[in-house]
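# This is the structure alone, sequence omitted:
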């Protein structure tokens, strides 16, 4: 038997009304705080963009592409636009899992191509100067030197050290 819920079309969903349930689901799935924040930020930004631009927020491929194009045109890094789009795509997939839509309309939607960024490594002199800046007998000096040496020796990023 087909119910009204299973016949719901992606463009008739109230995305904002479904967000709190999705956020609970993300917590129940034990997604990290940063993952939840990244996903939901993308969805909230998409909904806001739709409303500002006179569109009804919907899982529409062309609408999502236009939003991503505007993000990039507005100066967002491709990695940021990709992360925001991923949030909307994950929300769309969740709506399918919850039978809010018959099928995920954003399945297979291509993400923006990432730029390859080359970050120059510190020179030996720069590393020595950084370690020297940590010189001292205080706990924080030794801690800072240990952190700098850890990062230099392993290639860890600051977010990984702090994480």
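Arrived safely, thanks for sending. In this text, all values refer to a predicted model and were calculated from it rather than measured experimentally. Residues are numbered from 1 along each chain as shown.
# rest of the way, CA atoms for contacts and neighbours
Fine.
# list the contacts for residue 75?
Not one residue lies near residue 75 by C-alpha atoms under 8 Å, 6 or more residues apart in numbering.
# Please apply the same query to residue 145.
With contacts taken as C-alpha under 8 Å, 6+ apart, residue 145 has the following neighbours: 131, 134-135.
# Which members of these are positioned in helices?
Using DSSP state H, the subset of those located in helices is residue 131.
# Quick one: the contacts of residue 145 as JSON lines, columns for distance to residue 87 and neighbour count too.
Converted to JSON lines, the contacts of residue 145 look like this (distance: C-alpha to C-alpha, whole Å; neighbours: other C-alpha atoms under 10 Å):
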{"residue": "131", "distance to residue 87": "40", "neighbour count": "18"}
{"residue": "134", "distance to residue 87": "40", "neighbour count": "18"}
{"residue": "135", "distance to residue 87": "44", "neighbour count": "14"}
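# before we go on, here's another structure to hold up against the first:
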């Protein structure tokens, strides 16, 4: 059974001797075009490690956990050793954080120390370290019944229903990321051509296709959108307060999922659904990589693992001539 992530407040204010280099690291990340979300994750991970572990000598302010490894407080990055990073990862596991979460923290620190070592021309304390092992947990794919229940909540003709219908169909039919969907501009979409130009990670652009059903829903939404107070905005998705943000789209999906009786629904599950459906219907893996904006087949394997067993069983009947 996986660990449940603990909910402790994070201390993100390291002493000046450590914080100055973190801001320089942030500048470096921005200079090489890293996305805002990546920069934020890396910055907070490094701040957290510095403020709550290095600056306290391995004595984070968590009352229910006694530290197993303590040391003199560290106020200079050049004094950081491999054992400090290992101790921090062990501490996070003790606090109940999941293996994938600890792995993400590790990789953020790995990026920081790689930059720091090159920038200051000093040894990298994490060189040769092995990352925390992550137990693969396939994400359950939305069922057709769940999809039907979800879309049954957006059958109205009012502005919100048409907007939410178009949003969820675009998520279902393209598998694009939340940030990519929220970033769509009017000039990026063509209902007639059933295409959208999205800007993904690393500011790379690609063109995705969607179904006639999604195109019709988008067309209906754009017609009612033209009558809204914020119609002059260039963003495709708008609300009463302006352009809909990634957080706003997440709230829309969560609200519709609650109405459908599905409980909590992470919009990223649409991406898994799209990838699973593509592979299940015999779509080429290379085409899926292009549509999803992946440079590495590692992501293909990760997403393809969802419902892989059910695809294999259906493939058996198709190939071996059973179930006909």
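Structure received. Note that the structure is a prediction, hence the values are computed from the model and not measured.
# TM between them?
Superposed pair, TM-score by TM-score structural alignment, normalised by the length of the first structure: 0.78. Supporting alignment: 149 aligned residues with a C-alpha RMSD of 2.2 Å.
# circling back: ok, the contacts of residue 145 of the first structure in the second structure, which still hold?
For those, the subset whose aligned partners also touch in the second structure (both residues aligned by TM-score structural alignment, their matches' C-alpha atoms under 8 Å) is 131, 134-135.
# Can I get the contacts of residue 145 of the first structure in CSV including distance to residue 161 of the first structure?
Output for the contacts of residue 145 of the first structure, formatted as CSV (distance: C-alpha to C-alpha, whole Å):
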residue, distance to residue 161 of the first structure
131, 17
134, 17
135, 20
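# Tell me how many other residues crowd the equivalent of residue 142 of the first structure over in the second structure.
In the second structure, residue 142 of the first structure lines up with residue 162, judged by TM-score structural alignment. Residue neighbour count, defined by other C-alpha atoms under 10 Å, stands at 22 for residue 162 of the second structure.
# I figured residue 162 of the second structure hits residue 223, correct?
No. Using C-alpha atoms under 8 Å, residue 162 of the second structure makes no contact with residue 223, being 9.7 Å away.
# how far away is the corresponding residue of the second structure for residue 113 of the first structure from residue 49 of the second structure?
Matched to the second structure by TM-score structural alignment, residue 113 of the first structure sits across from residue 133. Plainly put, residue 133 of the second structure is 19 Å away from residue 49 of the second structure if you go by C-alpha to C-alpha, to the nearest Å.
# Please identify which of the two sits among more neighbours.
The residue with more neighbours, out of residue 133 of the second structure and residue 49, is residue 49; 24 against 10, by other C-alpha under 10 Å.
# May I have the secondary structure class of the residue of the first structure positioned farthest from its centre?
In the first structure, the residue that sits farthest from the middle, by C-alpha atoms, centre = their mean, is residue 137; the gap is 40.8 Å. Under DSSP: H, G, I helix; E, B strand; the rest coil, residue 137 of the first structure falls in the coil class.
# what's around residue 213 of the second structure, how many residues?
14.
# what are the ranges of the strands in the second structure?
Along the second structure, counting by DSSP state E, strands occupy 189-190, 195-199, 205-209, 238-239, 242-243.
# Please pull up the equivalent of residue 46 of the first structure in the second structure.
By TM-score structural alignment, residue 46 of the first structure lines up with residue 49.
# and its match, how far is that from residue 74 of the second structure?
11 Å.
# list the buried ones in stretch 101-112 of the first structure?
Neighbour counts using 16 or more other C-alpha atoms under 10 Å place 101-106, 111-112 of stretch 101-112 of the first structure among the buried residues.
# tally of neighbours for the closest residue to the match of residue 46 of the first structure other than its chain neighbours?
Take residue 49 of the second structure and drop its neighbours on the chain: the residue closest to it by C-alpha to C-alpha, 6 or more residues apart in numbering is residue 88, 7.2 Å away. Close neighbours of residue 88 of the second structure, defined as other C-alpha under 10 Å, add up to 21.
# Whatever residue of the first structure lines up with residue 88 of the second structure: what's it in contact with?
The alignment partner of residue 88 of the second structure in the first structure, by TM-score structural alignment, is residue 67. The contact partners of residue 67 of the first structure, by C-alpha under 8 Å, 6+ apart, come to 46, 49-50.
# Tell me the spacing between the aligned residue in the second structure for residue 95 of the first structure and residue 26 of the second structure.
Taking TM-score structural alignment for the superposition, residue 95 of the first structure sits opposite residue 116 in the second structure. Residue 116 of the second structure sits 11 Å away from residue 26 of the second structure, taking C-alpha to C-alpha as the criterion.
# Of these two, give the one with the bigger neighbour count.
Neighbours per residue, other C-alpha under 10 Å: of residue 116 of the second structure and residue 26, the larger number sits with residue 116, 20 against 16.
# list the contacts for that one?
By C-alpha under 8 Å, 6+ apart, the neighbours of residue 116 of the second structure are 21, 25, 122, 124.
# For the first one, give its distance to residue 40 of the second structure.
For residue 21 of the second structure, the distance to residue 40 of the second structure equals 15 Å [C-alpha to C-alpha].
# between these two, which one's more packed in?
Neighbour tally, residue 21 of the second structure and residue 40, criterion other C-alpha under 10 Å: the higher count belongs to residue 21, 16 against 12.
# residue in the first structure matching that one?
Match for residue 21 of the second structure (TM-score structural alignment): residue 18.
# now do residue 198 of the second structure
Checking with TM-score structural alignment, residue 198 of the second structure has no match.
# any idea where the helices of the first structure begin and end?
Counting by DSSP H, the helices of the first structure are 15-28, 33-52, 61-73, 78-97, 124-133, 139-154, 158-162.
# Pick the most deeply packed of these.
helix 78-97 (a mean of 21; mean count of other C-alpha atoms under 10 Å).
# how much distance is there from it to the middle of the chain?
Centre-to-centre, helix 78-97 of the first structure and its host chain are 8 Å apart (C-alpha atoms, centre = their mean, to the nearest Å).
# what's the mean gap between it and the aligned bit of the second structure?
When the second structure is overlaid, helix 78-97 of the first structure sits 1.5 Å from its aligned residues on average, using mean C-alpha distance after the TM-score superposition for the first structure.
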